[in-house]
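K.L.:
just the structure for this:
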Amino acid sequence: MPEYFLDIEYNNQIYGLDEMSFKEFECCTFNNCTFSACNFMDVTFIDCVFNDCIFSQGKINHVALRTVTFNRCEIKDVNFAMCSKLIFEVRFEDCVLDFSKFYALKIKKTPFINCSMIAVDFMATDLTEVLFENCDLYRAEFGQAIANKANFKSSRNYTIDPKTTKLKKAVFSLEGLKGLLYKHDLIVN
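P.N.:
Got it, this is the predicted structure:
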């Protein structure tokens, strides 16, 4: 049975390899914590908030993220595809998610606000109604994704092939249309 922690605030902690395994956190807040060395195993976060935390290269195998908010976090090269798919609900604001993977996850209505998402893997991901607000999506991969009603209007640097990505009623700015036409070698001025 995992250890259970309720309504606790953690500040300036650096967690080691197995320190986070087999635990459940509910309504907890983590401020300025570092999880890069962690090998998360069977961990659940419910209604938790992470502020100014570092997860880069952390292994989040079998982690449940249920209504979890990440603010100003560095989350480079993290494989979210290994998370529990049951009630996977996250929010990212002012985060660096470069090289992370959301492969084949269902992340409907997830907000990504002011995030760097360079080379993020969204292949085969359900992005229905996802909000990409002011995000840098340079080299992000959307092949086989479902991005119906997704909002890319204020984001930039994306290249999406409408033949391999479902985009029905997705929202783009006029400036962003060139990211949909790149494959056709057209010049848009």
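K.L.:
make it CA atoms for all contacts and neighbour counts henceforth
P.N.:
Will do.
K.L.:
tell me where this protein has strands.
P.N.:
3-6, 9-11, 23-26, 29-31, 39-46, 49-51, 59-71, 89-93, 111-113, 131-133 (DSSP state E).
K.L.:
possible to save these as CSV with distance to Tyr158 and mean neighbour count?
P.N.:
Converted to CSV, those look like this (distance: least, Cα to Cα, whole Å; neighbours: other Cα atoms under 10 Å):
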stretch, distance to Tyr158, mean neighbour count
strand 3-6, 40, 12
strand 9-11, 36, 13
strand 23-26, 35, 19
strand 29-31, 31, 19
strand 39-46, 31, 20
strand 49-51, 27, 20
strand 59-71, 22, 21
strand 89-93, 18, 19
strand 111-113, 14, 20
strand 131-133, 11, 21
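K.L.:
this one next, for a side-by-side:
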Amino acid sequence: MKLILDNTFEKNNYTSLSLETGEYDSCVFEACIFSKTNLSKSTFINCEFINCNFESPLLSSTSFKEVAFKECTLIGMQFEYCNDFLFEVSFDNCVLQVCSFFKMNLKNSKFNNSKIIDVDFTSCNLYAVIFDSCDLSKSIFANTNLEKTDFSTALYFSIDPENNKLAKTKFSNDNLSGLLKKYDLDII
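P.N.:
Next comes the predicted model:
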């Protein structure tokens, strides 16, 4: 596998192409487009994706290790097809829509000031994950480990306490209604 070290990729359009399979270490991708791009079997270590657009890229056996997504739009990303060994990602000021982390280990991950719309977290390990100022509209939490997860500044989530593992999970008084939606209560 080819090693690509400390490179910056700017304004590249990889639509319907394959990114060169390799190990990208300490690389920066800025204002790039990854629409239906084949990222399979590539490894990204300590990389940053800044202001990039992703739409349904192929992620079979893709590795993300200490990867930061900043100001990116990610639509239809199926992270469950990634290599889960040392999988570590963070999202800052991003839009994630119709993505899936099914059965992924996201322990200690950070989501900051992001719109996380219609994202599947079913059977995930979200132990000590921080959702800081995130919109979680229509996102799915089912059979999910939410121990020590911080939802204190999150908005619009719906979590069934009977169908998820909650212990020391953080909520604020203002967003507790997200735990009661299934009961169709009027909370004033």
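K.L.:
want to throw the strands of structure 1 into JSON lines with distance to Leu174 of structure 1?
P.N.:
Converted to JSON lines, the strands of structure 1 look like this (distance: least, Cα to Cα, whole Å):
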{"stretch": "strand 3-6", "distance to Leu174 of structure 1": "47"}
{"stretch": "strand 9-11", "distance to Leu174 of structure 1": "44"}
{"stretch": "strand 23-26", "distance to Leu174 of structure 1": "43"}
{"stretch": "strand 29-31", "distance to Leu174 of structure 1": "39"}
{"stretch": "strand 39-46", "distance to Leu174 of structure 1": "39"}
{"stretch": "strand 49-51", "distance to Leu174 of structure 1": "34"}
{"stretch": "strand 59-71", "distance to Leu174 of structure 1": "29"}
{"stretch": "strand 89-93", "distance to Leu174 of structure 1": "24"}
{"stretch": "strand 111-113", "distance to Leu174 of structure 1": "20"}
{"stretch": "strand 131-133", "distance to Leu174 of structure 1": "15"}
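K.L.:
tell me which of those lies nearest to Leu167 of structure 1.
P.N.:
Each of the strands of structure 1 has some distance to Leu167 of structure 1 by Cα to Cα; the shortest is strand 131-133, at 13.3 Å.
K.L.:
picking up where we left off before, which one of the strands of structure 1 lies nearest to Thr164 of structure 1?
P.N.:
So among the strands of structure 1, strand 131-133 is nearest, using Cα to Cα, at 19.3 Å.
K.L.:
next one: that closest one to chain centre, how far?
P.N.:
Strand 131-133 of structure 1 sits 11 Å away from the centroid of its parent chain (Cα atoms, centre = their mean, to the nearest Å).
K.L.:
remind me what that strand packs against, helices and strands.
P.N.:
On a contact count with 3 or more Cα pairs under 8 Å, 6 or more residues apart in numbering; DSSP states H and E, strand 131-133 of structure 1 meets strand 111-113.
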